[in-house]
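>>> following is a predicted model, sequence given first.
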Amino acid sequence: MSPLSQRLPTVPSGGVATHSIAPITLPITGRAHDLELRLTVPVSGQDLPVIVLSHGHGPSNYISSLYGYGPLAQYWAASGFAVIQPTHLDSQTLGLRHTDVAEAPLFWRSRATDVSTILDRLEEIAAFSPVTAGRLSAECIAVAGHSMGAYTASLILGARTLDPETGEIVDLKDERVRVGVLMAAPGRGGDALSRFAAEHYPVFIGTDFSMMDTPALVVRGAADAAAHLTVAGPDWYVDPYRLAPGRKTLVTVAGGEHGLGGVAGYDAAETTDENPERMEFVRQITTAYLRTTLGTDADAWENTRNALRSSPMNGGIESRH
């Protein structure tokens, strides 16, 4: 047992059996490809809180799809949540990034629409298997994401942007979502962007967090510089906490880079900061936050935060109410 594990409270993980179903296919008129999902749940329990987990825009073939993010999805499911993972249209598995399909390469609007579509069809998704039918809560919903997935989550939580084609303000907030977890989320636009980001990802130019009032946990790596995206350095990833109103919590992961220790996948080559203890820190702090904010364990956040105070992975935890 590692020193970090000895300091942390026991949280269900590999010892709790889970059930995973994939792919679940939702035909959607007008979408360039049917929406495919993975649903992972604990084998027991009713009225399971739902987490829609949005993948990043990374270079791997399968990490950025329903096949990735096992370290988070399995852990959250073992902790009592129903985790739904969509494959967004920017996934390498679909081959649409470098085509002339509208919204390529990021498919930023489609990504947010995917999340709302999932919530529209939650009962249908649950009914795909007798193991999950009738077990998902339609009242207890969170959205989570990493990197571009966190940008997607921020739009669902109330952040706004400008459509690069029309210049119109885009509001994709979904009121059904009670809380969010933003991991390595892109920050503000304008002069904080690198020239590369402004040219290749113009939707980031208009990013505005001033209306993102849904409660959220923002997790950022202290060493996540992302020079290809921003000239602001690691502080850019603090923006969703610093610039958004309402109840927000910021967790800084000491030594963490964009991979936050490996949340996107076990042994993923693109995780430059792979570290099992760092990943465990992220898994436990996000789980505790979700348990408390979604009402399944009122003491989880306080107990876990106290246990993590002396962790070498703890680069700071602060909250604003």
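Thanks, I have the structure now.

>>> only C-alpha atoms from now on, for both contacts and neighbour counts.
Noted.

>>> the chain: strands as residue ranges?
Ranges of strands in the chain, per DSSP state E, are 18-26, 35-42, 48-54, 82-86, 136-146, 160-162, 169-171, 179-183, 216-221, 248-253, 314-320.

>>> contacts for the longest one, please.
Meaning strand 136-146. With C-alpha atoms under 8 Å, 6 or more residues apart in numbering as the test, strand 136-146 has contacts from 46-56, 82, 119, 122-123, 126, 150-153, 156, 176-185, 264, 290, 294.

>>> list the buried residues of it.
For strand 136-146, the neighbour count (16 or more other C-alpha atoms under 10 Å) marks 136-138, 140-146 as buried.

>>> can you give me the distance of G256 to P276?
Here the distance between G256 and P276 works out to 12 Å (C-alpha to C-alpha, to the nearest Å).

>>> what of I51?
I51 sits 23 Å away from P276, going by C-alpha to C-alpha.

>>> the more surrounded of the two?
Between I51 and P276, I51 has the larger neighbour count (other C-alpha atoms under 10 Å), namely 27 against 17.

>>> below is an additional structure, to be compared with the one above:
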Amino acid sequence: MTTYNATGLTGPPSTPIVSVKPIVLPMPGRVEDVHIRVCAPVTGTELPIVLFAHGFGSNLDGYAPLVDHWASHGFVVIQATHSDSRRLSATMDDSRRPHVWRYRVQDMTLILDELDTLAASVPGLAGRMDHGRVVAAGHSFGGQTAGILVGLRVTDPTTGTAQDMSDSRVMAGIQLATAGRGGDELTRLALEVAPWLRDQDFSHITAPGLVVAGDADELPLSTRGPSWTTDPYTLAVGGKSLLTVYGGRHSLGGIPGYEAAETTDEDPDRVALVQQVTLAYLRHVTGIDDTDWEVARAALGSGRHPLGRLESK
């Protein structure tokens, strides 16, 4: 049975899901433990894993339109509440603030180290995850987190050095509405609130990846306009794809949550487009099935689809 939606794209049938939160993992050397949510289909074995990083200030309860969609179609989705979350009351002068980008990567590494512990905390999930098929995904600030896991080099604003913090356990990345290169394209606001964007090097990302960008995403962090969020595609080496969402602002139609207050461009069709294309990509890159990905490439490759364009290199 095949399902359809307003995008005109196809997808497999959905299945019931189970979600458990918070699963608490201690983080040595940090003030707060890491609170984690795991969402998984109730059936199936050898399930691929998606590590999802939220945008700045969000938490493990966000992004239900994506998380629920991926989980209901065969993926175990793992989210953490990162230290920049509003739930943790991080302030502009918090001593942790310059390090939050690095703490996020540490959170993801901890999750990868403790996959068996997490699975044992979800009824019926133990022994059903495939540790060899892990994709990192993230929106906005979370896109940087996902990018670092597959090779993005970020210059530490406190030390002035960049290091390889990639993890070989991650096979691919999905970056949604994510910041581009730094340098003289950053605004004064960006330098004040997000100094970790000052110098980003995408050239070391060799893993497969999908970048999703809205062509109306006018972020106040860059002087370049919406094309800034396409840098993770244009500045990385081959094996990448770019979905451009027509009319999409930073929320890409509403992926942070159903009726989320931060959504500036609420549009169920845009959300459906992102859901379908990202799911098709996940199924493709993890080796489940290429059919839906090829259908999406054919439907969106010409640029004539009313919702968006899909290109690859």
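It's in. Bear in mind the structure is a predicted one, so any value in this text is a computation, not a measurement.

>>> got a TM-score for the two of them?
Their TM-score after superposition, calculated using TM-score structural alignment, normalised by the length of structure 2, is reported as 0.94; 308 aligned residues with a C-alpha RMSD of 1.6 Å.

>>> before we move on, the earlier item: closest to P3 of structure 1 out of the strands of structure 1?
Within the strands of structure 1, the stretch nearest P3 of structure 1 is strand 314-320; the backing value is 13.8 Å (C-alpha to C-alpha).

>>> run through who's touching that closest one.
By C-alpha under 8 Å, 6+ apart, the list of residues contacting strand 314-320 of structure 1 from outside reads 222, 246-254, 281, 308.

>>> ok now it, how far from the chain's centre?
Put simply, strand 314-320 of structure 1 sits 19 Å off its chain's centre (C-alpha atoms, centre = their mean, to the nearest Å).

>>> cool, and stretch 45-56 of structure 2?
Distance, stretch centre to chain centre, for stretch 45-56 of structure 2: 8 Å (C-alpha atoms, centre = their mean).

>>> nearest spatial neighbour of the most centrally placed residue in structure 2, skipping sequence neighbours?
The residue lying closest to the centre of structure 2 (C-alpha atoms, centre = their mean) is G138, at 1.6 Å. Spatially, and ignoring its direct neighbours in sequence, G138 of structure 2 is nearest to A53 (4.5 Å; C-alpha to C-alpha, 6 or more residues apart in numbering).

>>> do the same with Y103 of structure 2
Leaving aside its chain neighbours, Y103 of structure 2 sits nearest to S83 (7.1 Å; criterion: C-alpha to C-alpha, 6+ apart).

>>> please apply the same query to V16 of structure 1.
Nearest non-adjacent residue to V16 of structure 1, counting by C-alpha to C-alpha, 6+ apart: A78, 5.3 Å away.

>>> structure 2: which residue goes with that neighbour?
Residue mapping for A78 of structure 1 onto structure 2 gives S72, with TM-score structural alignment as the criterion.

>>> could you do R176 of structure 1 as well?
Alignment note (TM-score structural alignment): R176 of structure 1 maps to R169 of structure 2.

>>> neighbours around that match, how many?
17.

>>> so which of the strands of structure 1 gets nearest G190 of structure 1?
Smallest distance to G190 of structure 1 across those (C-alpha to C-alpha): 11.2 Å, for strand 160-162.

>>> the closest one vs structure 2, mean deviation?
Overlaying structure 2 shows strand 160-162 of structure 1 at a mean distance of 1.0 Å from the equivalent residues (mean C-alpha distance after the TM-score superposition for structure 1).

>>> other residues contacting that strand?
Strand 160-162 of structure 1 has contacts (C-alpha under 8 Å, 6+ apart) with 168-172, 203-209, 211-212.

>>> just stretch 68-84 of structure 2 next, same as before
Here stretch 68-84 of structure 2 has contacts from 12-17, 32, 34-41, 44, 47-54, 56-60, 67, 90, 97, 100, 103-104, 107, 129, 275, 279, using C-alpha under 8 Å, 6+ apart.

>>> over to stretch 119-127 of structure 2?
By C-alpha under 8 Å, 6+ apart, stretch 119-127 of structure 2 touches 19-20, 23, 38, 40, 42, 45, 116, 129.

>>> quick one: which of those residues has the most company?
Within the contacts of stretch 119-127 of structure 2, most neighbours by other C-alpha under 10 Å means A40, with 31 neighbours.
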